[in-house]
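J.: have a look at this fold, sequence not included:
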C-alpha cells in the first residue's frame, strides 16, 4: 500500500475506526459497559466538534510536523459532498483532517505517535468516570 497515494477520505476512513477503537477501549477500561453510557461518553472524543478542537489544540501548540500538517490538509480539503445535519461544514472538514492524521499515523506504523496524541487528548477531556 502506497500511503502517499491514499486520498484524504481513505485516510480519514481508517482514522475514524482507529480513533473510535482507542475511545472505546478507554471507556471500557474506566468500567463502563452499558451501551447507552458508552455512546454518550464517546461523543466527547469522536464528534466533529471534539475532533476539530483536538486538532486546534495540537496545531496551536506547534505539536504537528509539516508532514503531519500536510496529511491534515489532505483530509480537510477532501470534498465529501455531504455534511452531517448538526455540524458546520468548516468543523466537519477540520475533523476529517484530524481523522486523516489518525489514519496516517496508524497505517505508517507510528503507533507511539498516535498513543502520545491520544494521551494528550484523553487528559484534556474530563470524564466523571475517571473519578470512579
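T.: Structure's in. What do you need? Everything numeric here is computed off the predicted structure, so don't read it as measured data. Numbers count the residues shown, from 1 in each chain.
J.: CA atoms for contacts and neighbours, from now on please.
T.: Will do.
J.: contact partners for the residue nearest the centre of the chain?
T.: Among the residues of the chain, the one closest to the centroid is residue 99, at 4.4 Å (Cα atoms, centre = their mean). Residue 99 makes contacts with 11, 12, 13, 14, 15, 16, 19, 51, 75, as judged by Cα atoms under 8 Å, 6 or more residues apart in numbering.
J.: the fifth one touches residue 102, doesn't it?
T.: Yes - in this structure, residue 15 is within contact of residue 102 by Cα atoms under 8 Å, at 4.5 Å.
J.: and residue 19, what is it in contact with?
T.: Residue 19 touches 46, 99, 102, counting by Cα under 8 Å, 6+ apart.
J.: out of the contacts of residue 99, who's nearest residue 115?
T.: residue 19 (10.2 Å; Cα to Cα).
J.: secondary structure element holding the closest one?
T.: Here residue 19, judged by DSSP states H and E, is contained in helix 8-29.
J.: list the buried residues for that helix?
T.: Buried residues in helix 8-29, counted by 16 or more other Cα atoms under 10 Å: 8-16, 18-20, 23-24, 27.
J.: what's the neighbour count on residue 71?
T.: Neighbour count for residue 71, taken as other Cα atoms under 10 Å: 26.
J.: another structure for you, compare them:
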C-alpha cells in the first residue's frame, strides 16, 4: 500500500511511465529527503544545525551523483531506462551548487527513487536508500 496516497493506490507501470521524469524526480526528492532526515535524526538528540549539515551531505547533488555512479552496475535495464530519462530531461531549474552533469545525475537518481516509490517497489527502494545512507560521502 502506498503510505501517502489518499486511497492507498499503487500506480501501474503504465501510469508511472506516462509521468514526466521531472515528476518522478519531484517525488523521489521527497522520499530521499524524508528517509535521510529520519535516519540521521534517529541517531539521537543533537543541535538541529548539526543534523541539518549532516543531512545536506547526503542530499546535495554531488553526493546523489556519486551514489548513482557507484550503484549503476546493480541496476537492471528497466531502472537504467528511468535513469537515462531522468538524466536527459530538460529542466528549467539552474543548479546553484553543482555542475550541470552532477545536477542531471542527481535528477536521474531522484527519478529512479520516485519511480520505485510510485510502483510500490519498497524492498528495492529500501535497498537503494540504505546503500545511500551507508555510503561514505566524499566531503571534499
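T.: Thanks, I have it. In this text, all values refer to a predicted model and were calculated from it rather than measured experimentally.
J.: turn the contacts of residue 99 of structure 1 into CSV, columns for distance to residue 34 of structure 1.
T.: Converted to CSV, the contacts of residue 99 of structure 1 look like this (distance: Cα to Cα, whole Å):
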residue, distance to residue 34 of structure 1
11, 30
12, 28
13, 26
14, 26
15, 25
16, 22
19, 20
51, 24
75, 33
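J.: ok, so of these, who is nearest residue 93 of structure 1?
T.: residue 75 (7.5 Å).
J.: what's the match for the closest one in structure 2?
T.: Under the alignment (TM-score structural alignment), residue 75 of structure 1 maps onto residue 86 of structure 2.
J.: same check on residue 66 of structure 1?
T.: Counting by TM-score structural alignment, residue 66 of structure 1 corresponds to residue 77 in structure 2.
J.: what about the residue nearest to the centre of structure 1, distance to residue 109 of structure 1?
T.: Remark: distance between residue 99 of structure 1 and residue 109 of structure 1 (Cα to Cα, to the nearest Å) = 16 Å.
J.: for residue 122 of structure 1, same thing?
T.: Taking Cα to Cα as the measure, residue 122 of structure 1 falls 21 Å from residue 109 of structure 1.
J.: looking at these two, which is more packed in?
T.: The residue with more neighbours, out of residue 122 of structure 1 and residue 109, is residue 122; 18 against 11, by other Cα under 10 Å.
J.: what do we get in structure 2 for the more buried one?
T.: So, by TM-score structural alignment, residue 122 of structure 1 is matched to residue 133.
J.: strands along structure 2, start to end?
T.: With DSSP state E as the criterion, structure 2 has no strands.
J.: how about the helices of it, start to end?
T.: Secondary structure of structure 2, counting by DSSP state H: helices at 13-17, 21-41, 48-59, 61-71, 77-88, 100-119, 122-134.
J.: who wins for proximity to residue 94 of structure 2 among these?
T.: helix 100-119 (8.2 Å).
J.: residue range for the closest one in structure 1?
T.: Helix 100-119 of structure 2 maps onto residues 89-108 of structure 1, going by TM-score structural alignment.
J.: can you mark which positions in the matching stretch are buried?
T.: Within stretch 89-108 of structure 1, the residues that count as buried by 16+ other Cα under 10 Å are 91-107.
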